[in-house]
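Asker: Based on what follows, work out the 3D shape:
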Amino acid sequence: MGLEGGELSFVTAASPSDCFAAVLDFESYPSWQGPIESCTVLERDSDGRGSLVESVVDLKIRQARYVLRYSYEEPRLVRWTFVEGDPKDVAGEFVFEDDGAGGTRGVYRQAIDVGRLGMLARGPAKAGLKKLLLDEAVRDLKARVEAA
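Answerer: Down below sits the predicted model:
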């Protein structure tokens, strides 16, 4: 099937540093990232940031587990690549740019090869999965940083 995904631009009144910090707070994801049921940091980098993270996600059609490797360019970039799990491959990033007025212009990119999960995600279910991967992640991040 290959990697499929998309990108979504967004604007928030929160600073790039606040957005960056929220994305790095993996342990809190189940409380504010809608589809994420659990998130565990398995390894940390020399700065104490999660570098290897396991997540369990409710995809509506079933649960999926995956482990991602994270890299950073603080405070403007969080990038992840697939290590193991139910999908065949996952890659993505958040990019945060100062808007000149204390807020952030951001871009969220996410691509996934669902592998055998794809047999369950066809037609409307596949479109719903893409919406889940893009729209909900951005909506939930904006709600988190703007509530702070």
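
Asker: only C-alpha atoms for contact and neighbour calcs from this point on.
Answerer: Noted.

Asker: how far away is residue 8 from residue 49?
Answerer: 25 Å (Cα to Cα, to the nearest Å).

Asker: what about those two, which has more around it?
Answerer: More neighbours surround residue 49 than the other of residue 8 and residue 49, with 17 against 14 (other Cα atoms under 10 Å).

Asker: Could you list which residues are in contact with the more buried one?
Answerer: residue 24 (Cα atoms under 8 Å, 6 or more residues apart in numbering).

Asker: And for residue 80?
Answerer: Applying Cα under 8 Å, 6+ apart, the residues contacting residue 80 are 68-71, 90-93.

Asker: Looking at those, which one is closest to residue 110?
Answerer: Set against residue 110, the nearest of the contacts of residue 80 by Cα to Cα is residue 92 (4.2 Å).

Asker: Please tell me how far the helix or strand harbouring the closest one is from the chain's geometric centre.
Answerer: Per DSSP states H and E, residue 92 falls inside strand 89-98. Put simply, strand 89-98 sits 8 Å off its chain's centre (Cα atoms, centre = their mean, to the nearest Å).

Asker: what's the angle between the helix or strand just after that strand and strand 89-98?
Answerer: On the C-terminal side of strand 89-98, the closest following helix or strand by DSSP H and E is strand 104-113. Relative orientation of strand 104-113 versus strand 89-98 (axes from the mean of the first three to the mean of the last three Cα atoms, to 10 degrees): 170 degrees.

Asker: one more to put side by side:
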Amino acid sequence: MATDSVTESITIAADLPTVYDVVGDYESYPDWLDEFKSAEVLESYDDGWAKQVRFALSSMGLTVHMTLAYTYTDTRVDWRLVDGDMISKNDGSYDMEDNGDGTTTLTYTLEVQSNVPLPGMVRKRIAQKTVTDSLKAIKQRAES
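Answerer: The predicted structure follows:
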């Protein structure tokens, strides 16, 4: 199966700590990200940040269950797929850059591989839509 990769950036009118907190608040994702149906933190680091999270997502009539493992630096959140029912890869990152003017540039990189046979154009469109919609939702939440 082919791997689809998407990278996109957005400028958010919020400081880096605010953006970081929105990105890392996984359990709230179903409240403001349409495709997320559930999110459960399975394990956390000593500092309280999530180490593993189980998600259920629904997109284009398909429901996907997956568990992601997270690692953190001061300006980056990385994840990799631990377990998934319709995907064999969901690895990515959020890179945050403080622009020095109260805004933050957020770059979302996603690599996904599906176990479900879909045409390449459809797979790529789903990945692109996921990244674009997520960035818009993060921007809206961080700016509110």
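
Asker: What is the nearest of the contacts of residue 80 of structure 1 to residue 128 of structure 1?
Answerer: Distances from residue 128 of structure 1 to the contacts of residue 80 of structure 1, taken by Cα to Cα, are shortest for residue 90, at 17.0 Å.

Asker: so the closest one sits right up against residue 109, yeah?
Answerer: No - Residue 90 of structure 1 is beyond contact range of residue 109, at 10.8 Å (criterion: Cα atoms under 8 Å).

Asker: Neighbour count for those two, which is higher?
Answerer: residue 90 (22 against 17).

Asker: ok, and the closest non-adjacent residue to that one?
Answerer: residue 112 (4.4 Å; Cα to Cα, 6 or more residues apart in numbering).

Asker: How about residue 33 of structure 1?
Answerer: Here the residue nearest residue 33 of structure 1, using Cα to Cα, 6+ apart, is residue 140, at 5.6 Å.

Asker: Check which helices and strands the strand holding residue 92 of structure 1 is in contact with.
Answerer: helix 16-24, strand 77-85, strand 104-113 (3 or more Cα pairs under 8 Å, 6 or more residues apart in numbering; DSSP states H and E).

Asker: Out of the ones you listed, flag the one nearest residue 59 of structure 1.
Answerer: Here strand 104-113 is closest among these (Cα to Cα), at 12.7 Å.

Asker: so how far does the closest one sit from its counterpart in structure 2?
Answerer: Strand 104-113 of structure 1, aligned to structure 2 and superposed, deviates on average by 0.7 Å (mean Cα distance after the TM-score superposition for structure 1).

Asker: got the contact list for residue 72 of structure 2?
Answerer: Per Cα under 8 Å, 6+ apart, neighbours of residue 72 of structure 2: residue 78.

Asker: What is the helix or strand where residue 10 of structure 2 lies packed up against?
Answerer: For residue 10 of structure 2, the host element (DSSP H and E) is strand 4-12. Under the contact definition 3+ Cα pairs under 8 Å, 6+ apart, strand 4-12 of structure 2 sits against strand 104-114, helix 120-143.

Asker: Now do residue 69 of structure 2 against residue 133 of structure 2, distance only.
Answerer: 22 Å.

Asker: Those two: who's more crowded?
Answerer: Per other Cα under 10 Å, whichever of residue 69 of structure 2 and residue 133 has more neighbours is residue 69, with 18 against 14.

Asker: I'd like to know how many residues surround residue 117 of structure 1.
Answerer: What residue 117 of structure 1 shows, counting by other Cα under 10 Å, is a neighbour count of 17.

Asker: do you know how far the nearest residue to it once chain neighbours are set aside is from residue 39 of structure 1?
Answerer: With sequence-adjacent residues excluded and distances taken as Cα to Cα, 6+ apart, residue 117 of structure 1 is closest to residue 87, at 6.8 Å. Here the criterion is Cα to Cα. By it, residue 87 of structure 1 lies 16 Å from residue 39 of structure 1.
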